[in-house]
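Asker: give me coordinates for this.
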Amino acid sequence: MKNSLQTHINQNFPFLIGKKLLLATSGGLDSMVMLDLFHKLSFEIAIAHCNFQLRGIESFEDQYFVENYAEINNIELFATQFDTEAFAEDYKLSTQVAARELRYSWFYELLESKNFDYILTAHHADDNLETFLINFVRGTGLAGLTGIPAQNDKIIRPLLIFSRQEIEYYAKKNSIKWREDSSNESDKYLRNKIRHNLVPILKELNPDFLSSFQKTQKYLQESKTMAEDASIMIYQQVAKENGEDIHFDLNQLKKLPNFRSYLYQWLSEFGFSAWDDIYDLVESQSGKQVFSNEFRLLKNRDFLILSPINFVDENEEYFINKNQKEVKVPLNLSFCKVNDITKESNTTIFVDEDKLWFPLVLRRWKEGDTFRPFGMEGKSKKVSKFFKDEKMSLMEKENVWLLCSDNQIVWILGIRQDENFKIRNTTKNILKIQLE
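Answerer: The predicted structure follows:
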């Protein structure tokens, strides 16, 4: 097994050679075998042990066992204890998810603070099979059927090529001691139910099932890679990136016979899960939205617009005093007195300074705001109606700022000046305001 692992590393993880490696070690069979192998192969290693305090005295006995091993073998050890149940309750997580969040967060902290290059975990082929079956039972896309990745950023799983049976045989042959986790015997968790009840039946039906499964996963991985390649090509035809936003052209998208698959491929990484709602969005009316924790997908006429969720404080205000030359927050504005009007634009206006009341106020627009659009005679117009006439999207409207004088709108910044403050023949003092 040692020679097989060395060959596996040389062929697939040559970048591990000569690096500082942090080995996640619980004290169980798999991690103790991984620790023994990398120690014998003379890698520069250290141990990271998490005590989740979920099994009473057993959890502390696991910690003492790992600490004793590290001391005997002169291996650097990092150990920590978590109040996992309290964390799970505070963040409304399952115990298993909470433990995973705590574990990997701490691993990455060690990686950065102690200058390690990679984190190694002892997942093996049977773990991979169980993960596949869990995802299959719960329902998943192609990504969920490809199992546990051998590498995920700085996390490496070098034992995925070995079965639990091979690992146990190696441990017994080399007199490696390990701790048994009593929770592994309980069918409380779905993984244990699959391990104890389903996997034995599959192996009984086909004694070489694990090998067959590994071949199947290889084919699935190849199919996933092919789908990703196709997704990139279609993305270039359908999507246009605009700053932080991505605009998907629905006219182009709907020409694809399987556009739902492409949407899933493009959007899953942004945390979306309400796929039926997303697919319905394609035919919905403008203004409909679907949210993930950090992003939203908006239907705006012939486009789906993906953007980060920006939490807007509607009461945010900034004051501008008379004779102030510039503003840097929340926008770059400059103010200067001029004798003549030059070319006006969406980013430059000229106003009658004598009609302004200071301090001016920069604020967000609100429902009920009205103004007289520059160049339009007659009554005032609701800002919301003006936005609708200009066919502005919801996200464009959310980013609008108003420059106001005594509760009157002087300028919808970058869009339209108010008629009441324009330069006339009687104007004596001209103020140029420019948005950079």
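Asker: going by C-alpha atoms from here, please, whenever you check contacts or count neighbours.
Answerer: Will do.
Asker: distance of E166 relative to N192?
Answerer: According to C-alpha to C-alpha, to the nearest Å, E166 stands 20 Å off from N192.
Asker: of those two, who's got more company?
Answerer: N192 (16 against 13; other C-alpha atoms under 10 Å).
Asker: longest strand of this structure?
Answerer: Ranked by residue count under DSSP state E, the longest strand found in the chain is strand 44-51.
Asker: which secondary structure elements does that strand contact?
Answerer: Using 3 or more C-alpha pairs under 8 Å, 6 or more residues apart in numbering; DSSP states H and E as the contact test, the elements touching strand 44-51 are strand 20-24, helix 57-72, strand 76-81.
Asker: which other residues reach stretch 302-310?
Answerer: Residues from elsewhere that reach stretch 302-310 (C-alpha atoms under 8 Å, 6 or more residues apart in numbering): 244-251, 282, 294-299.
Asker: which of the residues you listed are buried?
Answerer: 246-250, 282, 295-299 (16 or more other C-alpha atoms under 10 Å).
Asker: the stretch 101-250 of the chain: strands as residue ranges?
Answerer: For the stretch 101-250 of the chain, applying DSSP state E, counting those that start in this stretch gives strands covering 118-120, 151-152, 155-156, 239-242, 245-249.
Asker: burial count for W106?
Answerer: 14.
Asker: quick one: it from H49, how far?
Answerer: Applying C-alpha to C-alpha to W106 and H49 gives a distance of 10 Å.
Asker: what are the ranges of the strands in the stretch 301-436 of the chain?
Answerer: Using DSSP E, counting those that start in this stretch, strands in the stretch 301-436 of the chain cover 303-308, 317-320, 326-327, 333-338, 348-352, 360-364, 370-371, 381-382, 401-405, 408-412, 416-417, 430-435.
Asker: now those strands as TSV including mean neighbour count?
Answerer: Below are these laid out as TSV (neighbours: other C-alpha atoms under 10 Å):
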stretch	mean neighbour count
strand 303-308	21
strand 317-320	14
strand 326-327	16
strand 333-338	15
strand 348-352	22
strand 360-364	20
strand 370-371	20
strand 381-382	16
strand 401-405	21
strand 408-412	24
strand 416-417	24
strand 430-435	20
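Asker: as CSV, those strands with distance to S393 would be great.
Answerer: Output for the strands of the stretch 301-436 of the chain, formatted as CSV (distance: least, C-alpha to C-alpha, whole Å):
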stretch, distance to S393
strand 303-308, 9
strand 317-320, 23
strand 326-327, 27
strand 333-338, 24
strand 348-352, 23
strand 360-364, 16
strand 370-371, 19
strand 381-382, 16
strand 401-405, 15
strand 408-412, 15
strand 416-417, 16
strand 430-435, 21
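Asker: so which of those strands gets nearest E390?
Answerer: E390 lies closest to strand 416-417 among the strands of the stretch 301-436 of the chain, at 10.8 Å (C-alpha to C-alpha).
Asker: hmm, back to that, give me whichever of the helices and strands packed on strand 44-51 is most buried.
Answerer: Compared across these, strand 20-24 shows the largest average neighbour count, a mean of 23 (mean count of other C-alpha atoms under 10 Å).
Asker: helix or strand next in line after that strand, which one?
Answerer: helix 29-40 (DSSP states H and E).
Asker: give me the contacts around that next one.
Answerer: Contacts of helix 29-40 (C-alpha under 8 Å, 6+ apart): 2, 23-26, 45, 121-124, 159, 164, 167-168, 170-171, 176-180.
Asker: please generate a structure for the following sequence too, so the two can be compared:
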Amino acid sequence: MIKRFNQHIESQFNGLKQTSVLLAISGGLDSVVLAYLLKACDVDFEMAHCNFKLRGSESDADAIFVEKLAEALQVKLHLQNFNTEAYAKDQKVSIQMAARELRYHWFEELCQTFGLAYIATAHHAKDDLETFLINLSRGSGIDGLTGITAHNEQLIRPLLPFSREEILAYAEANEIKWREDSSNASDKYLRNHLRHHAIPAIEEAAPQFLNQFQKSQQHLKEVALLLEDYTAMLFSQIVNQSFKGYELSIQKLKQTPNTKAVLYQLLKDFEFTAWDDIYDLLDAEPGKYVSAKNHRLIRDREVLLLTEHKKKHEVVLWNEQDASLVLDNLKIKKEAVDQFSKTTATEAIFDKDQLDFPLKLRKWEEGDWFYPFGLKGKKKLSKFFKDLKYSTLDKESVWLLCNDQDIIWVVGARTDDRYKVTPNTSQFLKITAYYD
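Answerer: All right, here's what the predicted structure looks like:
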């Protein structure tokens, strides 16, 4: 196995022996064997062990075992204890996700601190098969079915071509000791259930299943690359980038064969999950949208707008002594003038004696209302925006100038009738605003 492993890392991880590697070592069979193989092939590496404090004395015994292993191999060891349960509770994630986030964040810190080029994990062929079946059960697209990658930027998986049976046989033949994780015996998690029941049953019926699976998965990876090239070609035809975000032409999407598949390929990297709702946007009313963690897809008139979620804006105070302010997308200034003059949409003139500084600038909220200049009575901003045919992004971009709680100017659109100048006005304040 040493010869095959050495040939594999030299062909697939060019220059690995000229760098330093951080090996994620749990003390289990796979990572321990990987440590021996790296040592046998003269790869310079250090080891990192995480004690997640989830299995009491068993976790502590794993750490002690790894310390002795590092001493035997004469390899530098990094140890870290984590309060995983507290982190999971604080971040509102599962224990598994918490452990993953904690260890990879720490691994990256170690690499930066000690100049290590790669992080090596001991994933093998059976892990890849398990991941494939898990993703298959979740309705994954082709990317999920291509499985675990051997080389993902800084992360490498040198054992991926080898089966667990090969790894076990090597360990037994060389009298290598390792630690058994008692949680691996539980069927609580889907991965363990597949490992203990589904995969053995499949391999009993089809002994060559793992080898054939690896060949099929290679075909899937080739198809995925072909699909990436096709998507890149379509991107230039369908997508236009503007100051609002990415605009996907609805007409061109509908004219493209396999519209839903194309839309999925264009948007799959933005963490959307409600794909049926996304497809429905093609025929929805303007203003409808679907949200992901960090992005939204909004149905506009002729396009689907892909934008990042806007951060909630705080109220900005505008003091009397400040002549101007610069906000995210707005430049606004004020000046005293001698008399009223006709204004444009970017200008407003107020009776200064009615204003109590500091004025406030904020974004609109549901329930907001004002008295539009020239109209009788008050009007909800939502209805005002609808009359102006404002899109969702238009409404989010507009600023409101407020005197205490009163909206005195929907900036760039309409002032409030209550704050208009009158024949009795003695001090005129002119405010000019420009949207970027």
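Asker: TM value for the aligned chains?
Answerer: The TM-score (TM-score structural alignment, normalised by the length of structure 1) is 0.86; 429 aligned residues with a C-alpha RMSD of 3.2 Å.
Asker: reformat the buried ones among the contacts of stretch 302-310 of structure 1 as a markdown table; add distance to N332 of structure 1.
Answerer: A markdown table is the format used below for these (distance: C-alpha to C-alpha, whole Å):
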| residue | distance to N332 of structure 1 |
| --- | --- |
| I246 | 25 |
| H247 | 27 |
| F248 | 30 |
| D249 | 32 |
| L250 | 35 |
| V282 | 37 |
| F295 | 27 |
| R296 | 27 |
| L297 | 29 |
| L298 | 28 |
| K299 | 31 |
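Asker: out of the residues you listed, which is nearest to P200 of structure 1?
Answerer: F295 (42.4 Å).
Asker: ok, that closest one to E241 of structure 1 distance?
Answerer: 15 Å.
Asker: please name the nearest non-neighbouring residue to the aligned partner of E228 of structure 2 in structure 1.
Answerer: Counting by TM-score structural alignment, E228 of structure 2 lines up with E228 in structure 1. Leaving out its chain neighbours, the residue that sits closest to E228 of structure 1 by C-alpha to C-alpha, 6 or more residues apart in numbering is Q265, at 7.6 Å.
Asker: residues near that neighbour, how many?
Answerer: Neighbours around Q265 of structure 1, by other C-alpha under 10 Å: 18.
Asker: and for the one 10 residues further on?
Answerer: Neighbours of W275 of structure 1 under the rule other C-alpha under 10 Å: 15.
Asker: got a list of what I176 of structure 1 touches?
Answerer: 32-33, 36.
Asker: please convert the buried members of the residues you listed into ChimeraX selection syntax.
Answerer: This is how ChimeraX selects the buried members of the contacts of I176 of structure 1, with burial counted by 16+ other C-alpha under 10 Å:
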select :32,33
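Asker: now the helices for the stretch 151-300 of structure 1?
Answerer: Along the stretch 151-300 of structure 1, counting by DSSP state H, counting those that start in this stretch, helices occupy 164-173, 190-193, 199-205, 209-238, 250-253, 259-267, 275-281.
Asker: after superposing, tell me the mean distance of the fifth one to structure 2.
Answerer: Looking back up the chat, that one is helix 250-253 of structure 1. Once fitted to structure 2, helix 250-253 of structure 1 is off its aligned match by 1.7 Å on average (mean C-alpha distance after the TM-score superposition for structure 1).
Asker: which helices and strands does that helix pack with?
Answerer: Looks like helix 250-253 of structure 1 contacts helix 209-238 (3+ C-alpha pairs under 8 Å, 6+ apart).
Asker: tell me which residues in the helix it packs on are buried?
Answerer: 210, 214, 217, 220-221, 224, 231, 234-235, 238.
Asker: against Y91 of structure 1, how distant is E85 of structure 1?
Answerer: For E85 of structure 1 relative to Y91 of structure 1 (C-alpha to C-alpha), the value is 10 Å.
Asker: tally up the residues packed near P330 of structure 1, please.
Answerer: Neighbours around P330 of structure 1, by other C-alpha under 10 Å: 12.
Asker: list the contacts of the closest residue to it other than its chain neighbours.
Answerer: The shortest distance from P330 of structure 1 to any non-neighbouring residue, by C-alpha to C-alpha, 6+ apart, is to Y318 (8.0 Å). Counting by C-alpha under 8 Å, 6+ apart, Y318 of structure 1 makes contact with 329-330, 361-363.
Asker: how about stretch 197-207 of structure 2: buried residues?
Answerer: I199.
Asker: which residues touch that stretch?
Answerer: Defining contact as C-alpha under 8 Å, 6+ apart, one finds that stretch 197-207 of structure 2 is touched by 209-210.
Asker: now that stretch, how far from the chain's geometric center?
Answerer: 36 Å (C-alpha atoms, centre = their mean, to the nearest Å).
Asker: same thing with stretch 184-204 of structure 1?
Answerer: Using C-alpha atoms, centre = their mean, the offset of stretch 184-204 of structure 1 from its chain centre is 32 Å.
Asker: and for stretch 306-318 of structure 2?
Answerer: For stretch 306-318 of structure 2 - counting by C-alpha atoms, centre = their mean - the centre lies 20 Å from the chain centre.
Asker: ok, now stretch 373-383 of structure 2?
Answerer: For stretch 373-383 of structure 2, the distance to the chain centre is 41 Å (C-alpha atoms, centre = their mean).
Asker: and if you look at stretch 289-296 of structure 1?
Answerer: With C-alpha atoms, centre = their mean, you get 12 Å for stretch 289-296 of structure 1.
Asker: sorry, back to before: relative to helix 57-72, how tilted is the longest strand of structure 1?
Answerer: With axes from the mean of the first three to the mean of the last three C-alpha atoms, to 10 degrees as the basis, strand 44-51 of structure 1 and helix 57-72 are set at 160 degrees to each other.
Asker: mean shift between strand 44-51 of structure 1 and structure 2?
Answerer: So strand 44-51 of structure 1 averages 1.2 Å relative to structure 2 (mean C-alpha distance after the TM-score superposition for structure 1).
Asker: now the angle from that strand to strand 76-81?
Answerer: 10 degrees.
Asker: mind listing what's buried in strand 44-51 of structure 1?
Answerer: 44-51.
Asker: repeat for stretch 83-93 of structure 1
Answerer: Here stretch 83-93 of structure 1 shows 84-85, 87-88 as buried, counting by 16+ other C-alpha under 10 Å.
Asker: in JSON lines: the residues you listed, plus distance to F335 of structure 1 and secondary structure.
Answerer: What follows is the buried residues of stretch 83-93 of structure 1, written out as JSON lines (distance: C-alpha to C-alpha, whole Å; DSSP: H, G, I helix; E, B strand; the rest coil):
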{"residue": "T84", "distance to F335 of structure 1": "56", "secondary structure": "helix"}
{"residue": "E85", "distance to F335 of structure 1": "57", "secondary structure": "helix"}
{"residue": "F87", "distance to F335 of structure 1": "52", "secondary structure": "helix"}
{"residue": "A88", "distance to F335 of structure 1": "53", "secondary structure": "helix"}
